[in-house]
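**Student:** Pasted the sequence and its predicted model underneath.
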Amino acid sequence: MDLFQGMKTFVAVVEAGSFVGAMDSTGLSKPAISRHVNELEQHLGVRLLQRTTRRLSLTSEGETYLQRCRDILLAVDEAESELSDSSGEIRGRLRIGAPQTFGAMHLAALWGRFVTENPHLTLDIVLADRVVDLVEEGFDLAVRIGRLPDSGLVSRKLADTRMVLCASPEYVARHGQLTHPQDLAAHAAISYSYWSGGDTWSFKGPENEEISVRIRSRLHANNGDTCRAAALAHQGIILQPDFLIHEDLRSGALIELMPDWRAATIPIHAVYPTRKHLPLKVRRLLDFLVEALREPAWRS
């Protein structure tokens, strides 16, 4: 059996949560994935995964072996990066995390160019709005939107996004224009579940006065696209980043409300684990993203 392939496949199955889910990251068929894991278990003489029709879970032996596999795969990856450093050509795999909407709207079109420029590199892109654990889940880099908590991660700023209060013209015609944040109390709001302020929205006025308002939410969603769609259907007011709704503002499908009262401007960072030796492939990706987002589409 190919022990190294078995280890890579086992880690991929755990990270994807299923044999089917691991097909995308490995490029293997489900029978091939199952065969690699079975051969690995037979070689080790222990069961690594508990399989049922509904879920997949690690055995205690599997939990121990998973961390060892990750350490070994990381060491191989770093060895490839050291060779790349000497030749100037990057090789290996990059596992990258990004928020769903931002990743689809503003990063998806970039990956083809990056791979073309680095033909010996393989990308594993994971889109999720949750905060992934870079070390535990084997990520080389993740894009995060918002203030970064204190952690052992290293960050590099890529861009900013401005939160914009807006609604459809039809909604405003039906329910009236807003002139002050306190007017929000009489309106239906569509709120984003992961917003750090919850159902409290904060603004800074023309004289730098600050005010926070408790909104009356008609709909909560953990996805910005869903909030945007509800606003376009004239269901209420949203507070969303301009990277998401910039085209709607340009076309007039949504209009900004109370432009003299500004909500937060939020940084967008690339974060990566602290390492004594940063692999060339990560440095190359960081430089690429900084340059690609120097003049972001939502600002042009």
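**Tutor:** Great, that's in hand. Numbering: from 1, shown residues only.
**Student:** rest of the way, CA atoms for contacts and neighbours
**Tutor:** Will do.
**Student:** What segments of the protein are helices?
**Tutor:** Secondary structure of the chain (DSSP state H): helices at 3-16, 22-26, 30-44, 60-87, 100-102, 108-117, 169-175, 224-232, 242-251, 280-292.
**Student:** what helices or strands is the shortest one leaning on?
**Tutor:** Contacts defined by 3 or more C-alpha pairs under 8 Å, 6 or more residues apart in numbering; DSSP states H and E place helix 100-102 against helix 242-251.
**Student:** which outside residues touch the helix it packs on?
**Tutor:** 101-102, 105, 161-164, 224-225, 228, 254-256, 297-298 (C-alpha atoms under 8 Å, 6 or more residues apart in numbering).
**Student:** Please compare the first structure with the one that follows:
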Amino acid sequence: MDLSALEDFQRVAAHGGFGKASRATGRSKATLSRRVADLEEALGVRLVERGSQRLALTEAGQVLLSRTEGPLREVGEAFAAARDGMGAPRGRLRIAAPQLFSQVALGALVARFVALYPDVQVETVSEDRFVDLVEEHFDVAIRINPQDDSDLVGRCFARDRLVLAAPPSIPMPREHGEAPAAVPAVVMNTYRDGDVWTARGGGLSVSPQPVLRLSSLLMVRDAVVAGAGVALLPESILGSAIERGAVVTWGSVGSEVELWVLHTSRRLQSPKVRAFVDFIVGQYPDGSFTTTPSR
């Protein structure tokens, strides 16, 4: 199959018509129409509906566009990288990241990254959901404790831990039998009533009695600092509050939290992806996550 015909089809789809694609690319309208027709004949399906004021893709055309847009862009980047001798990273870098990481660290990180690589244009999307890197055209994703996925590869760049955080005004319960101590608590909206928080080693168990249900871990932290109750929080966002005595910790809960930077194993690792992975790993040389990474 002629890849240049596929490129012309994508140009026509992106611009919404043969005439608009012709004006934008400098390629003749007749050439574009012929190349799309050749592609339709090779595939044996109609890709575009002709005759309307604005071009409309058929269902087959929509499927072809969604499945080939990213890979074809990667092939182009690979050719460019080979032609440039794998030179300086360039182009758009799309990053998916969880909201908390984005709020406390990502802005400063990407600012430093583009200062090092000015030919890269960074676009971030911050959502606490699972994103499909291929289908949604992301280059890399930041994930917390990712599950094994044969389609993704990457590196763990930092570790954090969850701790029981409390204001000094709430005394730490003493161990008393098997029943967990009831404590006023600030919890996320996802908290399930009846959950018990147990410090690592089984030394202390508490039964949270929610007084506030909030939608952001930063809001939870601020409520703990204000004295509202005990919370389960990442240690990384408590640094200054602990240092000034506004929060005390009663121990860590569960295993360490790992932060990974991932990209698809099916994607040709372009210079921009390789540079970002190496960059973010280098920002946490001791492997500990802090909200003020190394410069």
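**Tutor:** Noted; the coordinates are in hand. In this text, all values refer to a predicted model and were calculated from it rather than measured experimentally.
**Student:** Any idea what the TM-score comes out to?
**Tutor:** Superposed pair, TM-score by TM-score structural alignment, normalised by the length of structure 2: 0.70. Supporting alignment: 245 aligned residues with a C-alpha RMSD of 3.5 Å.
**Student:** Closest one to Lys276 of structure 1 out of the contacts of helix 242-251 of structure 1, please.
**Tutor:** Phe102 (29.9 Å; C-alpha to C-alpha).
**Student:** how about the helices of structure 1, which one is nearest Val126 of structure 1?
**Tutor:** Nearest of the helices of structure 1 to Val126 of structure 1, taken as C-alpha to C-alpha: helix 100-102 at 8.5 Å.
**Student:** on average, how far is that closest one from the matching bit in structure 2?
**Tutor:** Comparison of helix 100-102 of structure 1 with structure 2 after fitting gives an average deviation of 1.5 Å (mean C-alpha distance after the TM-score superposition for structure 1).
**Student:** Residues touching that helix, excluding its own?
**Tutor:** Residues contacting helix 100-102 of structure 1 (C-alpha under 8 Å, 6+ apart): 127-129, 223-225, 243-244.
**Student:** orientation of the lengthiest strand in structure 2 relative to helix 217-225 in degrees?
**Tutor:** Longest among the strand segments of structure 2 by residue count, using DSSP state E, is strand 248-264. Interaxial angle, strand 248-264 of structure 2 versus helix 217-225 (axes from the mean of the first three to the mean of the last three C-alpha atoms, to 10 degrees): 170 degrees.
**Student:** ok now strand 248-264 of structure 2, how far from the chain's centre?
**Tutor:** On the basis of C-alpha atoms, centre = their mean, to the nearest Å, strand 248-264 of structure 2 sits 16 Å off its chain's mean C-alpha point.
**Student:** same question, stretch 75-91 of structure 1
**Tutor:** With C-alpha atoms, centre = their mean as the basis, stretch 75-91 of structure 1 stands 26 Å off its chain's centre.
**Student:** hang on, the earlier thing: out of the contacts of helix 100-102 of structure 1, flag the one nearest to Glu63 of structure 1.
**Tutor:** Lowest distance from Glu63 of structure 1 to the contacts of helix 100-102 of structure 1 (C-alpha to C-alpha) belongs to Ala128, with 23.4 Å.
**Student:** Would you confirm that that closest one contacts Ile96?
**Tutor:** No: counting by C-alpha atoms under 8 Å, Ala128 of structure 1 sits too far from Ile96 to count as a contact (10.7 Å).
**Student:** So between the two, which is more surrounded?
**Tutor:** Each of Ala128 of structure 1 and Ile96 has its neighbours counted (other C-alpha atoms under 10 Å); Ile96 has more, 21 against 13.
**Student:** In contact with that one, which residues are there?
**Tutor:** By C-alpha under 8 Å, 6+ apart, the contact list for Ile96 of structure 1 reads 123-126, 139-143.
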